[in-house]
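Enquirer: Provided below for reference: sequence and predicted model.
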Amino acid sequence: MQELLGLPPQASAHAADVDQLIVLVHWLMAILFVGWGAFFLYTLVRFRQSRNPKADHAGVKSHTSSYLEIAVAVIEAVLLIGIAIPAWATRVGDPPTDRPPTLVRVVAKQFEWHIHYPGADGMFGRTTNDLISPTNAIGLDRSDPLAVDDLYTINQLNLPVDTPVLVHLSTQDVIHSFGISSMRVKQDAIPGQEIPVWFEPT
């Protein structure tokens, strides 16, 4: 099914769970399509003109269709509460605490992704808007002792495998969509916000 849907290779610890949810949703959509398609064909045959040459202004007297609509709404609510919400909570929850994550800052700016690594000390150097320039897009203060070993790249994100990664995502201008399809990561960068995104490359 994954090959049929054209899903990219899995490259993160949670990718298999995301793919399973995608496959489940497609199976449910297929069931709904077949069910409602059969109901549609039934109504075309059952209420065709040759069988009902004169319109009945009283309308449908049975409540079967209403019961079907209620049943579908209940099933969808169960799916939302029982599957979608727990799955979403698992994905957007706090990163694992048993292992320290690799920290990365990702700053979006006009078709560029500016990647800031904290270096060997694991701590980011100070950044300030006053220092932002064409050659220093993230405003890194190189005079800060914590910034001495910081690394900076453009449009190149290097991550260790089998280690949680915590990305601090932000943008300098408009909304940008940060996505790594093979790792099943997708998050919009919103102006004025720093959004944490975590995943574990494999």
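Expert: Perfect, thanks for sending it.

Enquirer: going forward, measure contacts and count neighbours with C-alpha atoms only.
Expert: Fine.

Enquirer: Centre of the chain to the longest helix anywhere in the chain, how far?
Expert: Counting residues, the longest helix found in the chain (DSSP state H) is helix 15-46. With Cα atoms, centre = their mean, to the nearest Å as the basis, helix 15-46 stands 22 Å off its chain's centre.

Enquirer: Ok, stretch 73-85 next?
Expert: 18 Å.

Enquirer: would you list every one of the helices in this protein?
Expert: All helices of the chain, identified by DSSP H, fall at 2-5, 15-46, 64-79, 85-92.

Enquirer: and the longest helix of the chain, what does it pack onto?
Expert: In terms of contacts (3 or more Cα pairs under 8 Å, 6 or more residues apart in numbering; DSSP states H and E), helix 15-46 is not packed against any helix or strand.

Enquirer: if we can go back for a sec, who wins for proximity to Arg184 among the helices of the chain?
Expert: The closest approach between Arg184 and any of the helices of the chain, judged by Cα to Cα, belongs to helix 15-46 at 5.6 Å.

Enquirer: Okay, angle between the closest one and helix 64-79 too, please.
Expert: Helix 15-46 and helix 64-79 are oriented at 180 degrees to each other (axes from the mean of the first three to the mean of the last three Cα atoms, to 10 degrees).

Enquirer: re earlier: buried residues in the longest helix of the chain?
Expert: Across helix 15-46, burial judged by 16 or more other Cα atoms under 10 Å covers 15, 18-19, 22.

Enquirer: Find the nearest non-adjacent residue to Ala137, please.
Expert: His114 (7.3 Å; Cα to Cα, 6 or more residues apart in numbering).

Enquirer: Comparison target below:
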Amino acid sequence: MLELLGLPEQASAHAAEIDRMIVLVHWLMAVLFVGWGTFFIYTLIRFRASRHPRADYGGVKSHFSTYVEVGVALVEAILLVGFAIPAWANRVDDIPNESDAVVVRVIAEQFAWNAHYPGADGVFGRTDIKLVAAENPIGLDRTDAAAKDDITTINQLNLPVNRPILIHLTSKDVIHSFSLNQMRVKQDAIPGVSFPVWFTPTKTGDWEINCSQLCGLGHYRMRGFYSIKTQQDYDAWLKEEVAALQATR
């Protein structure tokens, strides 16, 4: 079924759970399609004009259709209350502690993804909208002590494998949609609001960051990349970035 749906590879701890839900929803849609399609064909034949040349203004006397409608409503209510809401609650309540996770800020803009890492001290430096410029798209204040070791990248997100990832997602301008298909992650980025996005990568690799929300004329080129690295490679990348920062001082 997964092959028929054309889903991308699974590369996060919760990806299989998401895919199972997608498959289940498609089976339910198939059952509803066949059921209502059969009923529609039945009504076309049962109430065709040749059999009823004159309209019957009294209507159907049977309550069968009412029972069917009530039954469908009950099944949908059971699915919502007994399945969908508990599954959603389990997911949204599972935010990892920042002390146990790799924490990154992602700031969307037309038409790029900006990543902000807190550095070795684990504290994000101060940002100021007055400092936003082409060479400083998030307005990071390098005079702040906490910002001196902060790392920023554009359209490139580097993360370690097999560790919880917590991303604080927001936008500078319009609504964007942050999509990591292999991680089964998708979340709107809205100006003035920071949303937590979390997952645990289980495979190393390089994939694309997609914007799934039409965000302007340049939407087609809002394309970033994310790399899931081994812990050793991730640590080596951090050291390279810190060395590059020190060289510019």
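Expert: Alright, I've got the coordinates. Every value quoted in this text rests on a predicted model; they were computed, and no experiment measured them.

Enquirer: Overlay the chains and give the TM-score.
Expert: Remark: TM-score between the superposed chains equals 0.95 [TM-score structural alignment, normalised by the length of structure 1]; 202 aligned residues with a Cα RMSD of 1.5 Å.

Enquirer: My understanding was that the residue nearest to Ala137 of structure 1 contacts Thr135; is that so?
Expert: No: with contact defined as Cα atoms under 8 Å, His114 of structure 1 does not reach Thr135; the gap is 11.3 Å.

Enquirer: more neighbours, these two?
Expert: More crowded of His114 of structure 1 and Thr135, by other Cα atoms under 10 Å: His114, with 21 against 8.

Enquirer: what's around His168 of structure 2, how many residues?
Expert: 18.

Enquirer: Identify the residue of structure 1 aligned to it.
Expert: Taking TM-score structural alignment, His168 of structure 2 has His168 as its aligned residue in structure 1.

Enquirer: which ones are touching its match?
Expert: 103-106, 194-197 (Cα atoms under 8 Å, 6 or more residues apart in numbering).

Enquirer: Closest one to Thr90 of structure 1 out of those residues, please.
Expert: Checking the contacts of His168 of structure 1 against Thr90 of structure 1 by Cα to Cα gives Val197 as the nearest, at 12.4 Å.

Enquirer: and Gly82 of structure 2, how many neighbours?
Expert: Using other Cα under 10 Å, Gly82 of structure 2 has 11 neighbouring residues.

Enquirer: rewinding a little: want to throw the helices of structure 1 into JSON lines with distance to Ile190 of structure 1?
Expert: Shown next, in JSON lines, are those (distance: least, Cα to Cα, whole Å):
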{"stretch": "helix 2-5", "distance to Ile190 of structure 1": "30"}
{"stretch": "helix 15-46", "distance to Ile190 of structure 1": "24"}
{"stretch": "helix 64-79", "distance to Ile190 of structure 1": "30"}
{"stretch": "helix 85-92", "distance to Ile190 of structure 1": "16"}
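
Enquirer: Those: which one's closest to Arg99 of structure 1?
Expert: Closest of these to Arg99 of structure 1 is helix 85-92, at 17.1 Å (criterion: Cα to Cα).

Enquirer: follow-up on the earlier one: the longest helix of structure 1 vs structure 2 - mean distance after superposition?
Expert: For helix 15-46 of structure 1, the mean deviation from structure 2 after alignment is 0.8 Å (mean Cα distance after the TM-score superposition for structure 1).

Enquirer: That helix aligns to what range in structure 2?
Expert: Counting by TM-score structural alignment, helix 15-46 of structure 1 corresponds to residues 15-46.

Enquirer: Looking at the contacts of His168 of structure 1, which is nearest Thr127 of structure 1?
Expert: Arg105 (11.1 Å).

Enquirer: ok now stretch 14-21 of structure 2, how far from the chain's centre?
Expert: 13 Å.

Enquirer: Stretch 72-84 of structure 2 now?
Expert: 24 Å.

Enquirer: How about residues contacting that stretch?
Expert: Contacts for stretch 72-84 of structure 2 (Cα under 8 Å, 6+ apart): none.

Enquirer: of all the helices of structure 1, which lies closest to Pro145 of structure 1?
Expert: Nearest of those (Cα to Cα): helix 85-92, 33.0 Å.

Enquirer: still on that earlier bit, of all the contacts of His168 of structure 1, which comes closest to His26 of structure 1?
Expert: Minimum distance to His26 of structure 1 across the contacts of His168 of structure 1 is 26.1 Å, recorded for Val197 (Cα to Cα).

Enquirer: The closest one reaches Pro164, doesn't it?
Expert: No: with contact defined as Cα under 8 Å, Val197 of structure 1 does not reach Pro164; the gap is 10.5 Å.

Enquirer: So which of these two has more stuff around it?
Expert: Applying other Cα under 10 Å to Val197 of structure 1 and Pro164 shows that Pro164 carries more neighbours, namely 24 against 20.

Enquirer: where's the more buried one relative to Ile83 of structure 1, distance?
Expert: According to Cα to Cα, to the nearest Å, Pro164 of structure 1 stands 24 Å off from Ile83 of structure 1.

Enquirer: again with Phe199 of structure 1
Expert: Distance, Phe199 of structure 1 to Ile83 of structure 1, using Cα to Cα: 20 Å.

Enquirer: and if you look at Trp27 of structure 1?
Expert: Taken as Cα to Cα, the span from Trp27 of structure 1 to Ile83 of structure 1 is 14 Å.

Enquirer: Check Ser143 of structure 1 too.
Expert: Distance from Ser143 of structure 1 to Ile83 of structure 1, by Cα to Cα: 50 Å.

Enquirer: Next up, the contacts around the most centrally placed residue in structure 2.
Expert: Nearest to the geometric centre of structure 2 sits Lys186, at 1.0 Å (Cα atoms, centre = their mean). Contact analysis of Lys186 of structure 2 by Cα under 8 Å, 6+ apart lists 177-180.

Enquirer: After alignment, which residue of structure 2 pairs with Gly125 of structure 1?
Expert: Alignment note (TM-score structural alignment): Gly125 of structure 1 maps to Gly125 of structure 2.
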